[in-house]
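Engineer: I'd like to go over a predicted model; first the sequence, then the structure.
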Amino acid sequence: YGGIFTPTEAAGVGVMAMLAIAITQGALNWTQLKDSLLQTADTSAMIFAIILGSEVFDAFLARSQLPMKAAEWVSATGLPPFGVMALLMLFYILLGAVMDELAMILLTLPVFFPIVAALDFGLPPEETAIWFGILVLIVVGIGLTCPPIGLNVFVVSAIARDVPITAIYRGVLPFVAADIMRLALVTAFPVIALLLVRLLD
């Protein structure tokens, strides 16, 4: 949290620091280290296999231009601005169940942002952009834990192999429900996302 590393880099540095402490204090021998590295490689291979499958699906979506067609359909619905935003959030949740977050953002933001920017939410253009960006980050996180797929659920399943995947899905449902409530609040009341921005001018 000191800002020296990004969150991903900080995780790696933390692991290396704990590894060094464990070895110097004699809490970890070479056999345990070898077993730990093999287990890490096994888990990482499973996670990367999941990500590879997601990347193949991302390529299909990019070639089929499904996000663009969805954007055209949303534009043609004639809904009020907040109705359009609700549709976009629903689309992101459905898409997040089968795509990784980076591909989802890269494929959809160039298509959806001009639609949002053209709508009147009673906000200045720069506040609309910030608000939409925050909503996208929230909804992408929801999609990654949302059944029936949810990439993060499979990552947890790969690590906690003694826990049935059905139990993991049941376990994430309260969090998904809470996140959807949070998303609804931030969508209905943009000031929640913009308060700090306004305070800092």
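Structural biologist: Looks like it came in fine.
Engineer: contacts and neighbour counts: CA atoms only from here.
Structural biologist: Noted.
Engineer: what's the neighbour count on Val116?
Structural biologist: 21 (other C-alpha atoms under 10 Å).
Engineer: ok, it - contacts?
Structural biologist: Pro81, Met85, Thr128, Phe132 (C-alpha atoms under 8 Å, 6 or more residues apart in numbering).
Engineer: okay, now the one to match up with it:
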Amino acid sequence: MDVLMHMGLMLALIILFLGLGTWVFVGLFLVAISSLFFIADFSIDRIGFIARSVVWRSASAWELSAIPLFIWMGEIIFRTDISDRLFRGLSPLVQWMPGRLLHTNVLGCTLFAAVSGSTSATTATVGKITTTALAERSYNNALSVGSLAGAGSLGLLIPPSIVMIIYGVLAEVSISKLFAAGIMPGLLVAFLYSSYIIVRCVMSPQLAPASDERISLQQCLSGLKDLLPIVTLIVLVLGGIYSGIATPSEAAAVGVMATFVLIILMGSFSWDIVIEAAMGAVKTSCMVCSILVSAAFLSTAIGYLHIPVQLVTLIESMALSPYGLLLILAAFYILLGFFLDGISIIVMSLPITLPLILQAGFDPIWYGVFLVLMVELAQMTPPVGFNLFILQGLTGQSIGRVVQAAFPFFILMCIAVVIISLFPQVVLVLPNMM
């Protein structure tokens, strides 16, 4: 039972340091140092040597170079009128569907997620346009806010995904295959959301105001023209990765250059936008990478304490079925989502959960998608759900109303988790073709 005692002590340290308001990366470093000193009885010199080695190794991983580039690309798009064009482009294409413009939330987030990699950027960029536009047209507020809360989280699942890059580095699996694995589940979630909107609006037509406007072919073609910038970026970034021409980091660099060219051609370029976007990307990237480095040190400390091996032995003695293990992990991640952000959840839990998953016979690529879906659920759970706070700021509503609006979409994402668990080929069909 030493493993449970050690895990309990480490959990208590995490709660202590984070509860004191310590920055996450500092808190993780302190937990690792305290564990090695008090539990493993390591000397300060040895702990310092381990820390230097781990920090250098994890911080110099070439795959991490894609993170600031993808964030920069999303920051530039956020500050230009590409998001306005996205709404204008989708509007005539969804007029024939029950729910009409409500689908711009789902489709807009799906498309923007394919160039952003960030759930907060996706929610904020699409939401700054659609929340006002839908409210002015008297669309149901709860359905509008809820669909945006759910669809905004697709920024983590649909490639290029920053969280998937982090998982790929920590789990030592192909990031390109992880990106491919996220496509079908991402489309599945988007399909579930749009289907729910259709069913709700068929049952209660007043949720989406009727319109006598007839959409002409010319309006549809004009809409496709407005979608061209986003589609161009998607083709360049993802096409380069899946064709094998470019690595994710190289594709991210191409995406940034293509974004510059697009905003120049559209007349949206200014040095203020470039500098503001660069500063936003630097701040976010430093936060992500510092957490990743500290998590690598914590993972090493957990390894020195032999917690993963002992935990695997303990779980094996419980004779859990693979799906029983998944159920426990799902509940565990949803619980963590009440208190931690997505990146922290992954980097803190992966050293313990990945050995269990591999021992149970699950594919690490499949588990990466499962884990991202769990993190997406965390984005919709109070009190730390980032999407909820973004929407609260955009709409001015209370957090309680935002949570209530997001709950049906939380359930739909849980259904998506069940589907990929019962039918893992939904995740693995594209990676297996690479």
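Structural biologist: Thanks, I have it. Keep in mind it's a predicted model, so treat the numbers as computed, not measured.
Engineer: just to revisit the earlier point, got the contacts of Val116 of structure 1 as TSV, with secondary structure, distance to Leu144 of structure 1 and neighbour count columns?
Structural biologist: Below are the contacts of Val116 of structure 1 laid out as TSV (DSSP: H, G, I helix; E, B strand; the rest coil; distance: C-alpha to C-alpha, whole Å; neighbours: other C-alpha atoms under 10 Å):
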residue	secondary structure	distance to Leu144 of structure 1	neighbour count
Pro81	helix	26	16
Met85	helix	20	22
Thr128	helix	24	21
Phe132	helix	18	23
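Engineer: gap between the spatially most central residue of structure 1 and Val84 of structure 1?
Structural biologist: The structure's structure 1 has its C-alpha centroid closest to Gly141; by C-alpha atoms, centre = their mean the separation is 3.2 Å. From Gly141 of structure 1 across to Val84 of structure 1, the span is 20 Å (C-alpha to C-alpha, to the nearest Å).
Engineer: With Pro174 of structure 1 instead?
Structural biologist: 26 Å.
Engineer: just to revisit the earlier point, so what does the residue nearest to the centre of structure 1 match up with in structure 2?
Structural biologist: Correspondence of Gly141 of structure 1 to structure 2, assessed by TM-score structural alignment: Ser153.
Engineer: That match contacts Thr123, correct?
Structural biologist: Yes: taking contacts as C-alpha atoms under 8 Å, Ser153 of structure 2 lies within contact range of Thr123: 7.3 Å.
Engineer: and the residue mapped onto Leu19 of structure 1 from structure 2, how many neighbours does it have?
Structural biologist: Alignment note: Leu19 of structure 1 maps to Ile33 in structure 2; criterion TM-score structural alignment. Using other C-alpha under 10 Å as the criterion, Ile33 of structure 2 is surrounded by 22 other residues.
Engineer: same check, this time on Leu94 of structure 1
Structural biologist: 21.
Engineer: you'd agree it is up against Ile142?
Structural biologist: No: under the criterion of C-alpha under 8 Å, Leu94 of structure 1 makes no contact with Ile142, lying 9.6 Å away.
Engineer: Out of the contacts of Val116 of structure 1, the closest to Val156 of structure 1 would be?
Structural biologist: Phe132 (29.0 Å; C-alpha to C-alpha).
Engineer: Now check structure 2 for the residue matching that closest one.
Structural biologist: Match for Phe132 of structure 1 (TM-score structural alignment): Ser144.
Engineer: That match against Ala133, yeah?
Structural biologist: No: proximity of Ser144 of structure 2 to Ala133 does not meet the contact threshold set by C-alpha under 8 Å, at 10.3 Å.
Engineer: Tell me the residues that contact both of the two, please.
Structural biologist: With C-alpha under 8 Å, 6+ apart, Ser144 of structure 2 and Ala133 have no common neighbours.
Engineer: hang on, the earlier thing: contacting residues around the match of Phe132 of structure 1?
Structural biologist: Leu102, Asn105, Thr131, Leu134.
Engineer: Identify the residue of structure 1 aligned to the first one.
Structural biologist: In other words, Leu102 of structure 2. Counting by TM-score structural alignment, the partner of Leu102 of structure 2 is Met85.
Engineer: Tell me how far that match lies from Ala158 of structure 1.
Structural biologist: Met85 of structure 1 is 35 Å from Ala158 of structure 1, by C-alpha to C-alpha.
Engineer: Check Cys146 of structure 1 too.
Structural biologist: For Cys146 of structure 1 relative to Ala158 of structure 1 (C-alpha to C-alpha), the value is 17 Å.
Engineer: More neighbours: which of those two?
Structural biologist: Taking neighbours as other C-alpha under 10 Å, Cys146 of structure 1 and Ala158 compare with Cys146 leading, 25 against 19.
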